[in-house]
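> Got a predicted structure here, sequence first:
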Amino acid sequence: MEEGKFVLWAQVRTGSPQMKVDNEGILRPNAWPEGGSIVYLGDVTRSLLSSLGPHSPPEFIERPGFDEQRWTISVQSNELKILIRSESYWGFGLFARCYLNKIEIIGTRNDAARIAFDIVASLGRDPWATTFPFAFRRKTKSPINEHQTNWTELINSSKYELAENIELIADQYRKLRGKVDKIGKEQLMGVDENITMARQALHDRNAPAVSRALSRAERGLILANPKTRSDLEEQMNESDDDEIPFVDLTESE
């Protein structure tokens, strides 16, 4: 899938967490022992960074100055690149709600969709719902309904992909029922439970929980099928045989 650039604008509600920028322009925890200047990350960026999983330390392209909530950072996770700009759009930035985030996602549409889905799930609110609609429109040069469309199209795309993955596993489950032995029946009970958990997690907009439930269900399907079960057990046995033997080096010679 080809890469593209996806731009999303979000209303900030809270300035927390308070963090630090070290001397090299890297985002650090507030308890960073080597000092640094203060920065207020905001709830949107906090949600975005937590949804990325493993990623490089965010770097400040524009460091905060007197206004500790005005900044631009860059972060990368594998091939995915993200730029986030925080700035005031109303009332000289006297309150956290006077700020917005411009999010530029450079990657595949699937990547952008997952990020949008996870941000909204983490925030528990619609990021396009603004405190000062007129000022938000003026700053972003786009109407609110256009922002809503940009967000919801990506969110629905991610939701559709997750739902499709659930149905693929559910279809395999249905095909195996009645064709397994006693061990397989026990495994299929677990598969059914995990499919239900995945659907509930999707309803709750919890993408990581969906992935975990599907991973367990997929393993259960392998163990339920006598043909694939033997292959998996053989691989597990080979893995055990390849383990490096333990040598107690604490004993004196």
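Yep, that arrived. Numbers count the residues shown, from 1 in each chain.

> rest of the way, CA atoms for contacts and neighbours
Noted.

> Work out for me the element Arg137 sits within.
Arg137 belongs to helix 133-140 when assigned by DSSP states H and E.

> helices or strands next to that helix in the packing?
Under the contact definition 3 or more CA pairs under 8 Å, 6 or more residues apart in numbering; DSSP states H and E, helix 133-140 sits against helix 144-176.

> I'd like to know which elements the next helix or strand after the helix it packs on is packed against.
Toward the C-terminus, helix 144-176 is succeeded by helix 182-203 as the next helix or strand (DSSP H and E). Contact analysis of helix 182-203 by 3+ CA pairs under 8 Å, 6+ apart lists helix 144-176, helix 207-224 as its packing neighbours.

> Tell me how many other residues crowd Gly93.
15 (other CA atoms under 10 Å).

> what separates the closest residue to it other than its chain neighbours from Asn237, distance-wise?
Using CA to CA, 6 or more residues apart in numbering and skipping residues adjacent in sequence, the residue nearest Gly93 is Tyr99, 6.5 Å away. Using CA to CA, to the nearest Å, we find Tyr99 at a distance of 57 Å from Asn237.

> neighbour count winner among those two?
The residue with more neighbours, out of Tyr99 and Asn237, is Tyr99; 28 against 11, by other CA under 10 Å.

> hang on, the more buried one packs against Ser86?
Yes - at 6.8 Å, Tyr99 and Ser86 qualify as touching, with contact defined as CA atoms under 8 Å.

> What helices and strands are in contact with the helix or strand hosting Asn237?
Take DSSP H and E as the rule and Asn237 turns out to sit in helix 226-241. If you count contacts as 3+ CA pairs under 8 Å, 6+ apart, helix 226-241 packs onto helix 207-224.

> which residues touch the helix it packs on?
Contacts to helix 207-224, defined as CA atoms under 8 Å, 6 or more residues apart in numbering, come from residues 117-118, 162, 166, 169, 172-173, 180-181, 183-188, 190-192, 194-195, 197-199, 201-202, 228-229, 232.

> Who are the contact partners of the residue nearest to His147 when sequence neighbours are not counted?
Using CA to CA, 6+ apart and skipping the chain neighbours, the partner closest in space to His147 is Trp128 (6.1 Å). By CA under 8 Å, 6+ apart, the residues touching Trp128 are 9-11, 144, 147-148, 151.

> Comparison target, given below:
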Amino acid sequence: SSTPIMDKKPGFDEQTWTISCRAGDVLLTIDSYSYWGFGLLTRCYANTITMEGPLGERARVVFDLVASLSHKPWEFSRRGKFNSKISNITENQECWQAHIERAREDLGELIEATLLEKGDCEDIEIARNALADDNAPAVLRALSRIEADSIDVEVEDVSPDGMVLQIDEDAVPFVDLSSEEE
């Protein structure tokens, strides 16, 4: 993941800016600008998010973003102005929802693959509930616990008292680094 770069810095109108960064194979650019208002009385701003990269990774970014916001990013305060100046609201909403659905499907497939490989357990149900709550990090934590629990440890490889290193004192050379001229 790269450090975000301010491609266009805010000027007098501090809501007009562009920032970009890269996370893995996904390039993310955010443009912020006014879509309704008059000079100093500008009221409505749009943040256009552009992502380039593999669909699965873009879908996961959208899924996490929407889950963290307090409102749906495809809803606007001045729908008519947005529709006429920026984009078609219906197409915009469908694009967001298609990415969210793709991320849900990918996480659901991950849960089912883990179920088939490791068997049913309490953490599978926790992962399903987390997915129902649109909480991808909780899904991944539950699946990680299943993976960690399935790692076999050979009993003879484990010492009940911990590891103790035995040193033969005769095998360690003694070197006196002090001088007699003190």
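Sure thing, it's come through. Remember, predicted model here, so these are calculated numbers, not experimental data.

> Keep only the contacts of Trp128 of structure 1 that stay in contact in structure 2.
When those are mapped onto structure 2 and scored by both residues aligned by TM-score structural alignment, their matches' CA atoms under 8 Å, the shared contacts come out as 144, 147-148, 151.

> Name the member of those residues with the most neighbours.
Using other CA under 10 Å as the neighbour criterion, Trp151 leads those with 24 neighbours.

> which bit of structure 1 covers stretch 4-12 of structure 2?
Using TM-score structural alignment, stretch 4-12 of structure 2 lines up with residues 58-66 of structure 1.

> Thr42 of structure 2 and Gln15 of structure 2: what is the separation?
10 Å.

> how close does Ala112 of structure 1 sit to Ala135 of structure 1?
Distance from Ala112 of structure 1 to Ala135 of structure 1, by CA to CA: 26 Å.

> And these two? Which one has more around it.
Between Ala112 of structure 1 and Ala135, counted using other CA under 10 Å, Ala112 has the larger neighbour count: 27 against 15.

> Now check structure 2 for the residue matching the more buried one.
Using TM-score structural alignment, the equivalent of Ala112 of structure 1 in structure 2 is Arg58.

> Give the buried residues for the helix or strand that its match is a member of.
Assigning secondary structure by DSSP H and E places Arg58 of structure 2 in helix 55-68. For helix 55-68 of structure 2, a neighbour-count test (16 or more other CA atoms under 10 Å) marks 57-64, 66-67 as buried.

> Packing partners of that helix?
helix 89-118.

> Report the inter-axis angle for the helix it packs on versus helix 55-68.
Here helix 89-118 of structure 2 runs at an angle of 110 degrees relative to helix 55-68 (axes from the mean of the first three to the mean of the last three CA atoms, to 10 degrees).

> Just the buried residues of helix 89-118 of structure 2, please?
For helix 89-118 of structure 2, by 16+ other CA under 10 Å, it's 89, 96-97, 99-104, 107-108, 110-112, 114-115.

> average distance between the biggest strand by length in structure 2 and structure 1?
If you go by DSSP state E, structure 2 has its longest strand at strand 26-36. Averaged over the aligned pairs, strand 26-36 of structure 2 sits 0.8 Å from structure 1 after superposition, using mean CA distance after the TM-score superposition for structure 1.

> In structure 1, what stretch matches that strand?
So strand 26-36 of structure 2 sits over residues 80-90 in structure 1, by TM-score structural alignment.

> Give me the contacts around the matching stretch.
45, 69-76, 93, 98-108, 111, 132, 135-136, 139.

> Buried subset of these as a PyMOL selection?
With 16+ other CA under 10 Å as the criterion, this PyMOL line picks the buried residues out of these:
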select buried, resi 45+69+70+71+72+73+74+75+76+98+99+100+101+102+103+104+105+106+107+108+111+136
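
> Okay, and which of the contacts of stretch 80-90 of structure 1 map to helices?
When DSSP state H is applied, the contacts of stretch 80-90 of structure 1 are split such that 45, 111, 135-136, 139 fall in helices.

> of all these, which two lie farthest apart?
The span of these, defined through CA to CA, is set by Asp111 and Ala135 at 29.8 Å.

> Next one: the residue sitting nearest the centre point of structure 1 from Gly190 of structure 1, what distance?
Within structure 1, the residue whose C-alpha comes closest to the C-alpha centroid is Ser51; the distance, by CA atoms, centre = their mean, is 2.7 Å. Noted for Ser51 of structure 1: a distance of 28 Å to Gly190 of structure 1, by CA to CA.

> ok, now Gln200 of structure 1?
According to CA to CA, Gln200 of structure 1 and Gly190 of structure 1 sit 15 Å apart.

> Neighbour count for those two, which is higher?
Comparing Gln200 of structure 1 with Gly190 by other CA under 10 Å, the one with more neighbours is Gly190, at 17 against 14.

> From Thr196 of structure 1, how far out is the more buried one?
From Gly190 of structure 1 over to Thr196 of structure 1 (counting by CA to CA), the distance is 10 Å.

> can you check Lys81 of structure 1 too?
Taking CA to CA, one finds Lys81 of structure 1 at 34 Å from Thr196 of structure 1.

> same check, this time on Arg219 of structure 1
In this view, Arg219 of structure 1 and Thr196 of structure 1 are 15 Å apart by CA to CA.

> thought Ala10 of structure 1 was touching Pro127?
Yes - between Ala10 of structure 1 and Pro127 there is a contact under CA under 8 Å: 4.8 Å.

> Show me what Pro73 of structure 2 aligns to in structure 1.
In structure 1, Pro73 of structure 2 lands on Pro127 (TM-score structural alignment).

> Okay, the match of Ala112 of structure 1 and Gly108 of structure 2: tell me how far apart.
Taking CA to CA, one finds Arg58 of structure 2 at 17 Å from Gly108 of structure 2.
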